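Undergrad: The sequence isn't on hand, but the structure is:
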């Protein structure tokens, strides 16, 4: 591990001042960053502890929620307003990790998780453009069962690992960011990047910027929402495919719908093609599967992950079928 300095920030302004300059990194729960430091994938020379900042969940004027970046995942999953009005958030968190990790991990840190691609972590012999830009991507010709089928590039086929972020994407959340130039709001669907020729850049954050909160807007549809994660084992594992969805039905037709996929791309994948195909339709398995097939029409599969589009289709049909039953009850 590279030697580093440690400091604790008492407020956002102090954190920004401490975080200015090359080599600085903000530290939340450390459940991902510390692992990356141990593996020498990340080598910050100064850590600024921001766990004492923005750690509350508050009602917004419009009836949504403002979730501080330092809120622990367990606290978010257990919050009464989240469980009743945005159950997809609770279910995504509970699917995401062990209880010990949920107790430590923060919302802001969850947004900044880096890929679990084996080649990204292998600093001794694997080429990885995300770790060393221009070095190549060994996943393309290697073992690529967990890798992306949508939005990838020749530079990178890694997937984003977060479960919570898939739920946030489905809910049209907004990321509140503080930086040297003041505050700005970033639509969640625009916060994470597709790899292009710069897979080393996971998000659109500028140097020195700090996530201070995530705002979830009010949405009637969110009350009938869920999250399903398909993985190799029932215990702690990352998604092969996951689906966050919310649904309302009026006059026996789909009136409002939100869908996001995990495990398929470099970022949480908002399924707008599938949503558009289903609005106004009579809910049913055939319609659900056709919409999923349309979403994955441009999928680019690799040697080991050709099952993902079909698995996504089946998973979406099962999730929407469950929600449709609840919407009619």
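TA: Looks like it arrived, so ask away. Please read these numbers as outputs of a predicted model, since none were measured by experiment.

Undergrad: drop to CA atoms for contacts and neighbour counts, all remaining ones
TA: OK.

Undergrad: how much space between the residue nearest to residue 247 when sequence neighbours are not counted and residue 46?
TA: Among residues not flanking residue 247 along the chain, residue 257 sits closest, at 4.6 Å (Cα to Cα, 6 or more residues apart in numbering). Applying Cα to Cα, to the nearest Å, the value for residue 257 to residue 46 is 44 Å.

Undergrad: Presented hereafter is structure B, for comparison with structure A:
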């Protein structure tokens, strides 16, 4: 609902929790909104590299800030600006808690008034899965049949649902996690979802044994060491890398990038993604070897070159996402406008 003017402001700021966001951001609506709005918004919105502050270096815990705004007076200026506050506590897994928590605050760009605060964790889960699915729509083979889901954390079920939305030809999902019990639990929970009926959903303890089966291999881990070996990817596979967002994190080895035609969600990935930072430092690739961004795939005016999608059935493609404040802002826009117009 990219209207170009703010929805009617509520008397007091709205608070939208996780359940509200799930209701207001169904996959199909969010995918459609991002695909249509991102080409115009990305060049107009200013989104500095995320600011990261170590709050407990011994535990690798950090606070991240992701603001986004568009200068007023421009034809494509949004009537909103916003900021996401994120905490990353990797040690939370031992406590049975999510490692990432977040809050999002949306402001009126004309007055600076707070319009809404939202569950930023849920917003991140939904928009991250949507961005991965958009890339899969352009880069994965049309007849993809098998999805290998690497990681069984909070994001994994969102990725499974979103990938199957854009590739309904997928009939088998195989889940791997370092802790096998979590992979098994996720597989069992997904089997009960109505939209996944007819899909064979299973789990494995042997990632190397199933990576080569994946037409789409989606990774959402916090690994510091590569878990996906490029030599094992099948010809024509699409590798979706979501987990790493710092130079010290890596989900795949250099061979996966060397074999693949690489796209990124935004320019920040060239500086933040451990897979790319490492391969650049080792002199095996340069930034110029990256084929393009999501904006290029969408054909946006801000794209640096005309994107060519999958060039053959045998080509391996890679999409690396680190997260974008522009996408957060667009997702928050859709949430707020849908909520405000729906409530009168």
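TA: Happy to help now that I have it. Please read these numbers as outputs of a predicted model, since none were measured by experiment.

Undergrad: List the TM-score for the superposed pair.
TA: The TM-score (TM-score structural alignment, normalised by the length of structure 1) is 0.26; 142 aligned residues with a Cα RMSD of 6.6 Å.

Undergrad: what about the residue nearest to residue 247 of structure 1, neighbour count?
TA: Per other Cα atoms under 10 Å, the neighbour tally for residue 257 of structure 1 reads 22.

Undergrad: With residue 19 of structure 2 instead?
TA: Neighbour count for residue 19 of structure 2, taken as other Cα under 10 Å: 10.

Undergrad: Just the element for it, please.
TA: helix 18-24 (DSSP states H and E).

Undergrad: Can you work out which other helices and strands pack against that helix?
TA: strand 114-119, helix 120-139, helix 325-342 (3 or more Cα pairs under 8 Å, 6 or more residues apart in numbering; DSSP states H and E).

Undergrad: So what would you say the end-to-end distance of stretch 148-159 of structure 2 is?
TA: Start-to-end, stretch 148-159 of structure 2 (Cα to Cα) is 11 Å.

Undergrad: Residue 25 of structure 1 - that's part of a helix, no?
TA: No - under DSSP: H, G, I helix; E, B strand; the rest coil, residue 25 of structure 1 sits outside any helix and is assigned strand.

Undergrad: Spell out the residue ranges of the strands in the stretch 201-329 of structure 1.
TA: Using DSSP state E, counting those that start in this stretch, the strands found in the stretch 201-329 of structure 1 span residues 210-216, 225-230, 241-250, 253-262, 269-270.

Undergrad: other SSEs contacting the third one?
TA: Yep, that's strand 241-250 of structure 1 we're talking about. helix 87-96, helix 164-170, strand 225-230, strand 253-262, helix 308-328.

Undergrad: Identify the residues contacting the shortest one?
TA: Think strand 225-230 of structure 1. The contact list for strand 225-230 of structure 1, computed with Cα atoms under 8 Å, 6 or more residues apart in numbering, reads 86-89, 91-92, 95, 167, 239-247, 315, 319, 323.

Undergrad: most tightly surrounded among the helices and strands packed on strand 241-250 of structure 1?
TA: Counting by mean count of other Cα atoms under 10 Å, helix 164-170 has the highest mean neighbour count of those, with a mean of 29.

Undergrad: circling back to that earlier point, didn't the residue nearest to residue 247 of structure 1 look like it was pressed against residue 244?
TA: No - judged on Cα atoms under 8 Å, residue 257 of structure 1 makes no contact with residue 244 at a distance of 10.7 Å.

Undergrad: gap between residue 92 of structure 1 and residue 16 of structure 1?
TA: According to Cα to Cα, residue 92 of structure 1 stands 30 Å off from residue 16 of structure 1.

Undergrad: ok, now residue 119 of structure 1?
TA: Going from residue 119 of structure 1 to residue 16 of structure 1 by Cα to Cα gives 32 Å.

Undergrad: likewise residue 84 of structure 1?
TA: From residue 84 of structure 1 over to residue 16 of structure 1 (counting by Cα to Cα), the distance is 35 Å.

Undergrad: between those two, who's got more neighbours?
TA: For residue 84 of structure 1 and residue 16, the more surrounded residue by other Cα under 10 Å is residue 16, and the numbers stand at 19 against 13.

Undergrad: what secondary structure does the more buried one sit in?
TA: helix.

Undergrad: and what of residue 41 of structure 2?
TA: Three-state call for residue 41 of structure 2 (three-state DSSP): helix.

Undergrad: hang on, isn't it packed against residue 327?
TA: No - with contact defined as Cα under 8 Å, residue 41 of structure 2 does not reach residue 327; the gap is 9.1 Å.

Undergrad: Give me whichever of the helices and strands packed on helix 18-24 of structure 2 is most buried.
TA: Across those, averaging neighbours per residue (mean count of other Cα under 10 Å) puts helix 120-139 on top, at a mean of 23.

Undergrad: quick revisit: roughly how far apart are the residue nearest to residue 247 of structure 1 and residue 294 of structure 1?
TA: According to Cα to Cα, residue 257 of structure 1 stands 16 Å off from residue 294 of structure 1.

Undergrad: Likewise for residue 269 of structure 1?
TA: Note on residue 269 of structure 1: its distance to residue 294 of structure 1, by Cα to Cα, is 14 Å.
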